[in-house]
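**Student:** this one's sequence-less:
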């Protein structure tokens, strides 16, 4: 965080300073276990516990200032506020406003691909100046402000993931750090259960461009009709990206052709105007080309030469831990561990990748599937679709793990062409024993589920990760 006097922080968060007006230049933390000397600790009530219980731990670790919702009995300056969360957000807005002259803010949303696109932009932009982007998937009302607060006096690019669990969430984050460039990747069924349907998801996602000024830029996926709908609902200048060039493609549209994938990565030809460039990603999955197009569009908008941006993307070893992560254990199998997140769209994309790379390499394909969460009333129907897709794609073996994913097994079993090649087990331990007993060298194994299903550890186990 930029250096601030405690009195300035108190004014920014509309709180009352108790104690000395110290200068604070450390990080801002909401977890006392992460506090280091000179940091600010923001105590907030949470779903599991109350941060005020750990003020003493934070002070013992060297916190220079505490932001809290009631006076504390600790020998440390503290700012008393009505709401710790509101104070965190207000302080984040203050920091972004303070660095605005030298820092460009990029916001990213979408039902799928936010974290991968964020990582791609980090890889590109960090070669051209200090770049701050979220740790993991910090994209909610706490995580996004925490990312904003990491901006310093030398930060040139601030990349934000903006997620939502209800309408209005993204709008509130946009108000904290009005992006100079906003990206919308896709509107799908991820979290549709929380929103109450894909139409509400669409409205929620469009909040990232709805209130942008004319000086801002909206980078939109022209292949997704629900995203394209947003172009007429923003004052910002619109830039497009996609796989479908179309007859009316604008000169600044970044698009791709000749997309192909293998077990070693994904290739495409990138176009903008009359110029073309080859691109070969080490990241597995044709669907990641769309994320790359979004990142390249932003980079181009910010003045980074597209060949330089492509070179940065080609240097990436993986999208992120447990996201289409390729593992090659000594057993001779190939494991694609994609168990950090799952939606109907990302599940279908991962299964298509498995089918394609297995077919082109002549390997046996094995899909290990856990539950997709937050789908609401469509939970059973969407899992049923996955099971039928496995059959249509000709995947050789299906292992379904956990009660929440059982409709995947049931649907595949009902397809006569699949026969005995689908197995349902209740636990990861059962799945691990089964896979260790039946996998053969050369098999390509996809492990795919939502994070809460916990299959990331199963993927690591068969992938040889300690």
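**Tutor:** Right, received. Where do you want to start? All values derive from a computational prediction rather than experimental measurement.
**Student:** can we go C-alpha only for contacts and neighbour counts from here?
**Tutor:** Noted.
**Student:** Residue 124 is in contact with residue 312, correct?
**Tutor:** Yes - the pair residue 312 / residue 124 is scored as a contact, 5.2 Å apart, by Cα atoms under 8 Å.
**Student:** higher neighbour count, those two?
**Tutor:** Comparing residue 312 with residue 124 by other Cα atoms under 10 Å, the one with more neighbours is residue 124, at 26 against 19.
**Student:** That one: what secondary structure?
**Tutor:** Assigned with DSSP: H, G, I helix; E, B strand; the rest coil, residue 124 falls in the helix class.
**Student:** can you pull the contacts of residue 353?
**Tutor:** By Cα atoms under 8 Å, 6 or more residues apart in numbering, residue 353 lies in contact with 261, 284, 285, 286.
**Student:** Please, which helix or strand holds the third one?
**Tutor:** I take that to be residue 285. For residue 285, there is no enclosing helix or strand under DSSP states H and E.
**Student:** Second structure for comparison follows:
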């Protein structure tokens, strides 16, 4: 965080200072801000956020032991550290982030990019950050820090020398993206796609579209919206951009896109394509697995080139990226048995894309195995969407379909109903049972996809399999 005095922080938060030791209202604080005492560093600020299962106020002492010099709290705790008491710690984080970003913006250097979409946010964020980091100090979220806590914590990492802030905006309900994006008023807003992820919370696909369009509305007048020309729902957001005086830059695989891909070839070593930006085309070998990441790469290139990065540099830097993020199309195992661990998040769209990738990358003589768990946050659409994925796995001729967990059982039943009658599809109640089966079932030449939502926990099954076949 930039250097601020205790009195400045308290004024921004509307809080009351309780000084400790030799601290005065003019004492300057400039360390990291976090809600996790385990990552606290000397000089840092600990935000004691109450949680669903525990309370951050219980960990103030640990944060102090790790070097915290200030705690933002909702009530005074008996620990040897200066504290600022606020009505709500989460609101305080947002207020502090808004103020810090505004102060750095006033220096004239900082450019802010916001990213949203039903799928692909974290991958695109990492791709864009990789391109921009060679241009100047770039701050981007750790993992999927994209909610009401994670997004402000990322914003609070900016310094006076930061050139780019890349923010990822997720949401499970209407209004959340508007709230987060409103903290920074992005110069560039990227909308990747609109799908069924979190549709249960939004109330349907049209409501999801409206929620994702909140980012376009939040872009500063005169700014840029980077929109997916291949997604009709995203295309409709161009009208919103026009109303707000925001320019549109299109990405996609159609001829009308400003940044587009052609001659796409998906292999087990990545995806090869020709990227054309503003009439200039060059080859790109994207080592991140999956054709569904082509759009993410195009979005990152579209934003980066609009910010002044040359196409040659953008492509060269993307080619150095081997993995988008842990548990996202992460290659594990060995050439003998290749495990693709993609079990951090799952929606109907990302599940279908991962299955298609599995079918595409298997060479003749190699067997495809899909280990699938439940997709969360689909609400009333959960049943039919799990059915659809089970049917798709059969239609793609996936040779072994392993369904794990009671919440995914409909996927298994749909696969059987679609024609997987001879043992191709199996069901296990737990990941341990699935692991024991797979250890005995997998053989040389197998290509294995592990895919589920985070809550299903199959990412750890993927890790176990990767280690067993390394």
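**Tutor:** Everything's here; your move. These figures come from a predicted structure and were not determined experimentally.
**Student:** re earlier: now, which of the contacts of residue 353 of the first structure sits nearest residue 432 of the first structure?
**Tutor:** Among the contacts of residue 353 of the first structure, residue 284 lies closest to residue 432 of the first structure (Cα to Cα), at 23.7 Å.
**Student:** who's in contact with that closest one?
**Tutor:** Counting by Cα under 8 Å, 6+ apart, residue 284 of the first structure makes contact with 261, 262, 263, 264, 265, 266, 318, 324, 325, 326, 353.
**Student:** what's the answer for residue 351 of the first structure, then?
**Tutor:** Listed by Cα under 8 Å, 6+ apart, the contact set of residue 351 of the first structure reads 367, 390, 393, 446.
**Student:** List buried residues within those.
**Tutor:** Among the contacts of residue 351 of the first structure, the ones that count as buried by 16 or more other Cα atoms under 10 Å are 367, 390, 446.
**Student:** if I look at the alignment partner in the second structure of the first one, how far off is residue 90 of the second structure?
**Tutor:** Residue mapping for residue 367 of the first structure onto the second structure gives residue 370, with TM-score structural alignment as the criterion. Per Cα to Cα, to the nearest Å, residue 370 of the second structure is found 40 Å from residue 90 of the second structure.
**Student:** next one: residue 325 of the second structure
**Tutor:** Relative to residue 90 of the second structure, and taking Cα to Cα, residue 325 of the second structure is found at 26 Å.
**Student:** hang on, the earlier thing: need the buried ones among the contacts of residue 351 of the first structure in a markdown table (columns: secondary structure).
**Tutor:** Converted to a markdown table, these look like this (three-state DSSP):
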| residue | secondary structure |
| --- | --- |
| 367 | strand |
| 390 | helix |
| 446 | strand |
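**Student:** With distance to residue 145 of the first structure as new columns, can those residues be given to me in TSV?
**Tutor:** Formatted as TSV, these follow (distance: Cα to Cα, whole Å):
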residue	distance to residue 145 of the first structure
367	37
390	40
446	34
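**Student:** so which of the residues you listed comes closest to residue 303 of the first structure?
**Tutor:** Nearest to residue 303 of the first structure among those, with distances taken as Cα to Cα, is residue 446, at 37.9 Å.
**Student:** Which stretches in the stretch 251-400 of the second structure count as helices?
**Tutor:** 293-306, 311-318, 348-361, 382-395 (DSSP state H, counting those that start in this stretch).
**Student:** And for the stretch 1-150 of the second structure?
**Tutor:** Under DSSP H, counting those that start in this stretch, the stretch 1-150 of the second structure gives helices at 6-13, 60-65, 89-105, 121-132, 150-155.
**Student:** re earlier: hmm, residue 402 and the match of residue 367 of the first structure touching each other?
**Tutor:** Yes - taking contacts as Cα under 8 Å, residue 370 of the second structure lies within contact range of residue 402: 6.0 Å.
**Student:** Of all pairs in the contacts of residue 351 of the first structure, which one is the farthest apart?
**Tutor:** Taking Cα to Cα, the two most distant members of the contacts of residue 351 of the first structure are 393 and 446; they sit 13.6 Å apart.
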